[in-house]
Each structure stands twice: as C-alpha cells, then as structure tokens.
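Undergrad: Mind folding the following:
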Amino acid sequence: MIFHLSIDCREPRRVAGVIAELFGSNIVVPFPPVGNGASFMALAGDARNSGVEVYPRGMGLQLVDGVDEAVGVAGEGAPSATHFAMATPLDEAQVLAIGAREGWTARVCNRGGQFDVIEFWIENDRMVEVLTAPMQAQYLRLGSVEQGLAAV
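TA: Modelled structure (predicted):
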C-alpha cells in the first residue's frame, strides 16, 4: 500500500490544489519539512491519509552523511524529489537487514515528532519511506487530516 508520493513542479500550491480537487477533498496543507515553506501537500481525506507532496521544481531529496533525515536540496543537478511511503508486513529489523544486505542506507527517522519511518535509500540515491505495522498505526493516527498533518 502506498501512503503518499512526492513530485516537483513550477507552482506547488496551485498543483497541490488541483490534485486535492481531483481527490475530491480540496484539502491542501503546507509541507514545511521540505522547501522552506514553498511545498504543499494535497490530502485525499481517505482512511489511509493518502496524499501527494508537491515541492518546487528543482527541489530534491538527498542522503547526507551525518544528518538524521533526508535533506531537501535545490538547484541544478539536484537529486530527484520523487519518493513514496509504503506499508510493509516486515518488522524494523527485517527492513534494516535488507538495506544492509544490499549495501544501501536504511535508517529509522521521526517525521516532526509525529510518526516514524524507515528511510530506505535505494541505490543510496532514491528514497522510499517504509512503514512497519507500528509506524503505520502512528501515520494513520497522527498523519490524518483530522490531526492536522500541517503540523509535521
């Protein structure tokens, strides 16, 4: 199951609004962790808290040594912003072991004090947020529209 994905575009607020309209929810919230106030999230308002993070064009996510979470970077040659959050039936140790087996960074991170994810860096340059069952419960409880994802 995919919880959210991200894209970059020229007009993030406008694009998030259109996506929210297509969801039938018209729910758009700021997404402050990436883009310094220029990113937004369109929320479907469904039971899975499905959403699309919309970053400014040229904004990407990068794995940085010594930093505990993905870092938003902008400019020519920036990495891709595209990522998604997915559910897994595996436990944390199993997910981390797969990352170690492949030689890819996999680490547990907390998103704004709201919920945990495992940043799973495919080939160490494309992030997938993997959520174990306890993380899914956090995401569904604290990442909901009702609880104000804008606080993340």
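Undergrad: only C-alpha atoms for contact and neighbour calcs from this point on.
TA: Will do.
Undergrad: Tell me which helix or strand comes right after the helix or strand harbouring Val28.
TA: Using DSSP states H and E, Val28 sits within strand 27-30. Using DSSP H and E, the helix or strand that follows strand 27-30 in sequence is strand 40-43.
Undergrad: Residue most distant from the centroid, the protein?
TA: Distance from the C-alpha centroid of the chain peaks at Arg101, with 23.7 Å (CA atoms, centre = their mean).
Undergrad: just checking, that residue is part of a helix?
TA: Yes - the assignment for Arg101 by DSSP: H, G, I helix; E, B strand; the rest coil puts it in a helix.
Undergrad: For the strand or helix carrying Gln94, buried residues please.
TA: For Gln94, the enclosing helix or strand under DSSP H and E is helix 92-102. For helix 92-102, the buried set under the neighbour-count rule, 16 or more other CA atoms under 10 Å, comprises Glu92, Val95, Leu96, Gly99.
Undergrad: Tell me where this protein has helices.
TA: 12-23, 92-102, 133-142 (DSSP state H).
Undergrad: Can you give me the buried ones in the first one?
TA: In this case it means helix 12-23. Buried residues in helix 12-23 (16+ other CA under 10 Å): Pro12, Arg13, Val15, Ala16, Gly17, Val18, Ile19, Ala20, Glu21, Phe23.
Undergrad: Here is the second sequence; please produce its structure so I can put it next to the first one:
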Amino acid sequence: MSLKHLSLNAEEPQRVAMLLATLLGGEALPFPPFPDSWIAFSGADDGSAIEVYPNGHRLKAGPDRIECYSGQPDRNHSFVHAAFGSPLTADEILAAAKREGWLSRLCDRGPFRCIEIWLENRILVEVLDPDMQKDYREGMTIGNWKAMFGLE
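TA: Predicted coordinates for the structure are as follows:
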C-alpha cells in the first residue's frame, strides 16, 4: 500500500495547508472543487498531498459521485478520507467491497481514476489499482493542478 493523499478538517484551511506545504517542501494551492478548501502538495511533486477543508464541510455518497455539504458536524459523515494504492486489480477491489455490502464504484477525478469505497457506507477511501497509480503520479502534479484550475 502507498498513501496518495489524506484529507482533514481545520478551522483555518489555508493557514494549515501553508504550514503543511512548508513541512512537505512543496506548495499550498486552493482546492476549487470544494469551497474554501486548500491542498498542500509535497515537494517531490509525485501527487502526494494533504487536502484541508473547513470544519463544517462533510462528504456523503451522492447518486453518482461524492457530494459536499456544510453544516453542523454529525456522526455519519466526515471530510476525512484517504487515497491509497493497492496491488489488487480494479475488479478484485470492487469484489472485496461488494462482499462487505458497502457502496463502491469506479470514478474519474480528472487527473486520475479511482475506486470509491464507502467503508460502513459512511467513510470514504479512494483505492487505486496499479494502472490508476501510474495515472495518479502523472496527473497529480503541481503544474497540472494549476493548469486544471487556472491558478497560474
């Protein structure tokens, strides 16, 4: 297994992301898909990153993709999630989640594809098979992020 990214909530997402980017020897940038969120990239520029969201943000499994909402914290949803690489194939990953009865699906995040698995149908993990990991390393770079969201 190799960790690709981790997300967390903070009172001051930009401030937290700036410090994390400093510690990672990288760069902090806005995270446009979710309002008021930031991402701290590693200086290795290999896609390793920590996403930082406002405390009120929560994720839930929408009909076709992740949905974000803001509000009071609750026990059923969180913005904390992780993406990691697996040696298993996409079919094996999906079959393992299906055996547990948990929502899982193949997703296209733009710069990479992954399999969303909602552990206990409430906690998100993004799992990447070996081919997806290659796409992740190539797509999730600081330069590609800036170009994708017009942050240059």
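Undergrad: Among the buried residues of helix 92-102 of the first structure, find me the one that's closest to Met135 of the first structure.
TA: Glu92 (9.4 Å; CA to CA).
Undergrad: Quick one: map that closest one onto the second structure.
TA: The equivalent of Glu92 of the first structure in the second structure is Ala90 (alignment by TM-score structural alignment).
Undergrad: before we move on, what about Ala70 of the first structure?
TA: Using TM-score structural alignment, Ala70 of the first structure pairs with Ile66 in the second structure.
Undergrad: How about the contacts made by its match?
TA: By CA atoms under 8 Å, 6 or more residues apart in numbering, the contact set of Ile66 of the second structure is Leu59, Lys60.
Undergrad: do you know how far it is from His81 of the second structure?
TA: Using CA to CA, to the nearest Å, Ile66 of the second structure is found at 12 Å from His81 of the second structure.
Undergrad: which of the residues in stretch 145-152 of the first structure are buried?
TA: For stretch 145-152 of the first structure, by 16+ other CA under 10 Å, it's Val145, Leu149, Ala150.
Undergrad: Closest to Ala74 of the first structure out of those residues?
TA: Closest to Ala74 of the first structure, out of all of those and judged by CA to CA, is Ala150, at 22.1 Å.
Undergrad: Make sure the closest one is actually in contact with Pro30.
TA: Yes - in this structure Ala150 of the first structure lies within contact range of Pro30 using CA atoms under 8 Å: 5.7 Å.
Undergrad: The nearest residue to Thr105 of the first structure once chain neighbours are set aside - how many residues pack around it?
TA: Nearest non-adjacent residue to Thr105 of the first structure, counting by CA to CA, 6 or more residues apart in numbering: Trp121, 5.4 Å away. The number of residues packed near Trp121 of the first structure is 21, by other CA atoms under 10 Å.
Undergrad: Residue in the second structure paired with Trp121 of the first structure?
TA: Checking TM-score structural alignment: Trp121 of the first structure goes with Trp118.
Undergrad: That match contacts Val125, doesn't it?
TA: Yes - contact criterion CA under 8 Å: Trp118 of the second structure and Val125 qualify, at 6.4 Å.
Undergrad: need the contact list for the match of Glu92 of the first structure.
TA: Neighbour list for Ala90 of the second structure: Ile115, Leu128, Asp129 [criterion: CA under 8 Å, 6+ apart].
Undergrad: and if we set it to 10 Å?
TA: Counting by CA atoms under 10 Å, 6 or more residues apart in numbering, Ala90 of the second structure makes contact with Ala96, Arg105, Leu106, Cys114, Ile115, Val127, Leu128, Asp129, Pro130, Asp131, Met132.
Undergrad: Starting from Ala82 of the second structure, give me the distance back to it.
TA: Taken as CA to CA, the span from Ala90 of the second structure to Ala82 of the second structure is 17 Å.
Undergrad: Likewise for Leu124 of the second structure?
TA: Taking CA to CA, one finds Leu124 of the second structure at 7 Å from Ala82 of the second structure.
Undergrad: More neighbours: which of these two?
TA: Leu124 (24 against 18).
Undergrad: doesn't Arg105 make contact with that one?
TA: No - using CA atoms under 10 Å, Leu124 of the second structure is not in contact with Arg105, being 11.4 Å away.
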